[in-house]
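In: Predicted model follows, preceded by the sequence.
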Amino acid sequence: MSKEFSRAQRVSQQLQKELALILQREVRDSRIGMVTISDVEVSRDLAYAKVFVTFLCVGEQTPESSLAALKEHEVPVRMALGKRIRHRLTPEVRFTYDNTLVEGMRMSNLVSEVLSEDKRRQEAAGRTDEQEASEQKKSEGDAE
């Protein structure tokens, strides 16, 4: 079983490299923009490849529109891939938008917001404590 896993992993890495080159050199579509292949998952029988992509969108481009344009090129990309790799079967390529980078940035921003809010609250509470302490000292000084 581990042999299957390592083969699928090797094929996945090879596909990622080859697909990146194909998208960079052979697919000419301005609707796609800059695309990055973040991961490739290959089925156990190596018949399907789920390709996770991210986009650097410029202007009015959105990840959804870029993905739709990229999906139009699935068949030509598979044909180009078949010419480059030496496998009995060329996997069917399925492009999927990878939102982990966007979600990671969102989570990082949320954590930063919470930390800054917590710091602000601690500073406000610290000032209040200091004010109370100075008032107590004044009242103790007046009592003497």
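Out: That came in fine, so what should we check first?
In: Only C-alpha atoms from now on, for both contacts and neighbour counts.
Out: Fine.
In: quick one: secondary structure of the residue nearest to Gln13 when sequence neighbours are not counted?
Out: Nearest residue to Gln13, sequence neighbours excluded (Cα to Cα, 6 or more residues apart in numbering): Val40, at 7.3 Å. Following DSSP: H, G, I helix; E, B strand; the rest coil, the label given to Val40 is strand.
In: Okay, one more to line up with it:
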Amino acid sequence: MRKNSIKNTRINGEVLRELSNIIRGEIKDPRINPMTSVVTVEVAPDLKTCKAYISVLGDEESQKATLAGLRSAEGYIRRQLAHSINLRNTPEITFVLDQSIEYGVRMSKMIDDVTKDIPDRTDEAEEETEE
């Protein structure tokens, strides 16, 4: 199976959905932030390994605690994944903290701060048409 094949894409989507359900509904670890979401999942073509990119809404300490909680529950998550998805091999999951959403929000704020000082072009165009 190739990396970007249709089968691999379907497996990635299925693992993403089941992993989200397991993290949201079945793990009772208090270290895991309730605002944790699975952004992307990359399952290797041989189905041996899997990288799960996790986004946590909160401060840096909360993100580290959530990652530690997920890593300690890795065996349980893998077993639940094996029960819900029928694959030849259940992949070994590696959790990676994804900062892309936080980075996008920060960039958006910076752009808004810069553009608030610039007058709107629509106001200038209206003044020119009135004259």
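Out: Received, thanks. All of these numbers come straight from a predicted model, not from anything done at the bench.
In: isn't there a strand covering Thr36 of the first structure?
Out: Yes - the assignment for Thr36 of the first structure by three-state DSSP puts it in a strand.
In: how many neighbours does it have?
Out: 17 (other Cα atoms under 10 Å).
In: how about stretch 125-137 of the first structure, aligned to which bit of the second structure?
Out: On the second structure, no counterpart of stretch 125-137 of the first structure exists by TM-score structural alignment.
In: State the distance from the residue lying closest to Arg2 of the second structure once chain neighbours are set aside to Ile11 of the second structure.
Out: Ranked by Cα to Cα, 6+ apart and with sequence neighbours excluded, the top spatial neighbour of Arg2 of the second structure is Pro45, at 5.9 Å. Using Cα to Cα, to the nearest Å, we find Pro45 of the second structure at a distance of 10 Å from Ile11 of the second structure.
In: ok, those two, which is more surrounded?
Out: Legend: neighbour count by other Cα under 10 Å for Pro45 of the second structure and Ile11, higher for Ile11 (20 against 16).
In: How much space separates that one from Met1 of the second structure?
Out: 11 Å.
In: Leu97 of the second structure now?
Out: 27 Å.
In: In terms of neighbours, single out the busier of the two.
Out: Here Leu97 of the second structure and Met1 are set side by side on neighbour count (other Cα under 10 Å), and the busier one is Leu97, at 16 against 11.
In: burial count for the nearest residue to the more buried one once chain neighbours are set aside?
Out: Closest residue to Leu97 of the second structure apart from its sequence neighbours, by Cα to Cα, 6+ apart: Ile54 at 5.0 Å. Ile54 of the second structure has 21 neighbours, counted by other Cα under 10 Å.
In: mind listing what Ile54 of the second structure touches?
Out: Thr36, Ser37, Val38, Val39, Thr40, Phe95, Val96, Leu97, Asp98 (Cα atoms under 8 Å, 6 or more residues apart in numbering).
In: In a markdown table, list the residues you listed along with distance to Arg17 of the second structure.
Out: Formatted as a markdown table, these follow (distance: Cα to Cα, whole Å):
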| residue | distance to Arg17 of the second structure |
| --- | --- |
| Thr36 | 13 |
| Ser37 | 10 |
| Val38 | 8 |
| Val39 | 10 |
| Thr40 | 10 |
| Phe95 | 15 |
| Val96 | 17 |
| Leu97 | 18 |
| Asp98 | 17 |
